[in-house]
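Quick one: sequence and predicted model below, then my questions.
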Amino acid sequence: MLTVLVDRQRLSSIAHTHHPIAAPISGVNLNRLLRRAGREPAARILDLGCGEAAWSLQALAHYPDGVADGLDINPFALERAAAAAAERGLADRLLLHERDVREYPADGGYDLVLCVGSTHAFGGFRKTLDAAGRHVTADGVLMIGEGFWAVPPIPAALDALDAAESDHTDLAGLVAVAAEAGWAPVYAHVSEAAEWDDYEWSWTGSLTEWALDNPGHPDSAAALAIAREHRTGWLAGYRGVLGFVTLVLRRA
């Protein structure tokens, strides 16, 4: 694995320039998931690990009287989230918090809680179900996006992801974990190959473009190297091996 001294949060924000959804999901399928969540117009929304708040901003478009809280530790992503909210006229309905999601007090008062691609912040899928679930109303929805093994992982995939086989289960195992924790899926979307490709090419391409456009920046060489290593790890390692599912869950 490449080791370089750069501002990883800043480079992560740059990498999501062309794909602020920050997960291998298209805008069409993001909207389908939000429609299936089926909340009231005045829904109270919590986005854990919101990044640029693409999910919570789109949720506010679906729930026109709703309000949302977005949490992330990346100040660059939150800056972009604030700009996007202002551009869409939603700044008065989205409150952004630069803080650790694990430290946000749970009041059990959110109708929709989102945690897509951020389960690592809680220590994995099972712990996220418990921690994020404490924010959800009794009849509310918890939407979690998580990785799973689409096929048994090959060594190259594990190396590229810096992962162990035990870090993920297959899709059936993931749903079983949710059921054991007291959650029932009412809908789900499994990311398609085209969504993965769009996400990965956007991630690596955004970093590469930025580095080529800013050759004098002290992080440009590192950005090129990170993009190259990530692209190689994806294409030669986990492409077609790691899957991603977004589960729409309610308490069983």
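Looks like it came in fine. Residues are numbered from 1 along each chain as shown.

only C-alpha atoms for contact and neighbour calcs from this point on.
Will do.

Go ahead and name everything in contact with stretch 174-187.
For stretch 174-187, contacts defined as C-alpha atoms under 8 Å, 6 or more residues apart in numbering pick out 33, 36, 126, 129, 130, 148, 247, 248, 249, 250, 251, 252.

Against that first model, consider the following:
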Amino acid sequence: MAEAVELLIRDWVASQVVGDLAADAVVQHAGTATSVAIEFKTRVNGASAQQLARQAQQLAMPMVVIGREMTRAARAILAEAGVGSVDGLGNVHLTLPGLIMRTTGESRARPAQPRSRLSGKSSLVAQAMLLDTDRLVDEICDGLERTGTEYALTGTAAVARISPLLTNVPVVEVWLNATADPDAVCESLQAQPVESGPNLVILQERNDAPLAFRTRQRDKWIANVFRLYVDVRRDPQRGREQADHLRREVIGF
């Protein structure tokens, strides 16, 4: 989530300096004249949150802290000081001109107990038997649901289902829950692992964060729009164009 918001901010607006009290980035909110100071941090605890709160008091504009890791105490301190926060577990607390957002993410990473789970943030590419994209998406999602595998469709195939832009979707990407066995999934879908030219990419993380806030769209589970934005933006085939389309038409920025 933090990565998605950071990418949205970087794509959405231009950076500029705020005198001697420069933040990591300063953005102009679309449609308003209010600047927002953005602080990017790897980890935020109670002590660093206190320091950031004091720093925010010296700025004549709102501040948002984006951190990959952020303690509960740190989030509470920032909220009390009127400072927005976004962390890597999906916790979001933003109150800005034209933008109010509150989401609660996972409190901690779930333990991974897979048999042959992909290591870390990895993928398995495969060639499924069906070549028609719409039929392939239906077959994959229906097959995963029949076996009780939690999933979230992502990438170009997911964008095509909620806000179509491209007519050709050569590859279907899907996130699996952390404990799923990708080899067993491929076998159940009658898909064969390949070195190149896949029409199916199976993705898996150490925890189930990619499945957080997924939504049901047209009888299929779709990754949350922020995760989808990050995933599709990485696509070398017009990924940036698709991400911008998703941002404008679905996310609303």
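Ah, there it is. Bear in mind the structure is a predicted one, so any value in this text is a computation, not a measurement.

TM-score for these two?
Here the TM-score for the pair of chains, by TM-score structural alignment, normalised by the length of structure 1, is 0.27; 123 aligned residues with a C-alpha RMSD of 6.4 Å.

circling back to that earlier point, which ones among the contacts of stretch 174-187 of structure 1 map onto strands?
When the contacts of stretch 174-187 of structure 1 are checked against strands (DSSP state E), the matches are 148, 247, 248, 249, 250, 251.

buried stuff in the helix or strand harbouring residue 54 of structure 2?
Using DSSP states H and E, the element containing residue 54 of structure 2 is helix 46-57. By neighbour count with 16 or more other C-alpha atoms under 10 Å, helix 46-57 of structure 2 contains the buried residues 46, 49, 50, 52, 53, 56.

And the residue lying closest to the third one once chain neighbours are set aside, how far from residue 86 of structure 2?
It stands for residue 50 of structure 2. In this structure, residue 50 of structure 2 finds its nearest non-sequential neighbour in residue 77, 6.8 Å apart by C-alpha to C-alpha, 6 or more residues apart in numbering. Distance of residue 77 of structure 2 to residue 86 of structure 2, computed by C-alpha to C-alpha, to the nearest Å: 13 Å.

Which one's more surrounded, the two?
For residue 77 of structure 2 versus residue 86, neighbours defined as other C-alpha atoms under 10 Å are more numerous around residue 86 (28 against 20).

How about residues contacting the helix or strand the more buried one falls within?
Element membership for residue 86 of structure 2, per DSSP H and E: strand 84-87. By C-alpha under 8 Å, 6+ apart, the residues outside strand 84-87 of structure 2 that reach it are 1-2, 5, 62-70, 75, 78-79, 91-95.

picking up where we left off before, nearest to residue 188 of structure 1 among the ones in strands among the contacts of stretch 174-187 of structure 1?
Comparing these against residue 188 of structure 1 with C-alpha to C-alpha places residue 247 closest, at 4.4 Å.

That closest one: neighbour count?
Residue 247 of structure 1: 24 neighbours (other C-alpha under 10 Å).

For the closest residue to it other than its chain neighbours, give its distance to residue 244 of structure 1.
Closest residue to residue 247 of structure 1 apart from its sequence neighbours, by C-alpha to C-alpha, 6+ apart: residue 188 at 4.4 Å. Applying C-alpha to C-alpha, the value for residue 188 of structure 1 to residue 244 of structure 1 is 10 Å.

now do residue 31 of structure 1
Residue 31 of structure 1 is 17 Å from residue 244 of structure 1, by C-alpha to C-alpha.

what about these two, which has more around it?
residue 244 (22 against 16).

Assumed the more buried one was part of a strand.
Yes. With DSSP: H, G, I helix; E, B strand; the rest coil as the criterion, residue 244 of structure 1 is located in a strand.

What degree of burial does the residue lying closest to it once chain neighbours are set aside show, as a neighbour count?
With sequence-adjacent residues excluded and distances taken as C-alpha to C-alpha, 6+ apart, residue 244 of structure 1 is closest to residue 147, at 4.3 Å. Applying other C-alpha under 10 Å, we find 22 residues neighbouring residue 147 of structure 1.

My guess is residue 147 of structure 1 contacts residue 196. True?
No. If you go by C-alpha atoms under 8 Å, residue 147 of structure 1 and residue 196 don't touch, sitting 11.7 Å apart.

what about the residue nearest to residue 247 of structure 1, helix or strand, and which?
Element membership for residue 188 of structure 1, per DSSP H and E: strand 183-190.

Which residues in that strand does the neighbour count mark as buried?
Using 16+ other C-alpha under 10 Å as the test for burial, strand 183-190 of structure 1 gives 183, 184, 185, 188, 189, 190.

all helices of the stretch 151-252 of structure 1, in order?
With helices called from DSSP state H, counting those that start in this stretch, the stretch 151-252 of structure 1 shows them at 155-161, 171-180, 193-213, 220-233.

tell me the contacts of residue 45 of structure 1?
Contacts for residue 45 of structure 1 (C-alpha under 8 Å, 6+ apart) come out as 56, 59, 66, 67, 68, 69, 110, 111, 112, 113, 114.

In three-state terms, how would it be classified?
strand.

Distance check, it against residue 229 of structure 1.
Taking C-alpha to C-alpha, one finds residue 45 of structure 1 at 36 Å from residue 229 of structure 1.
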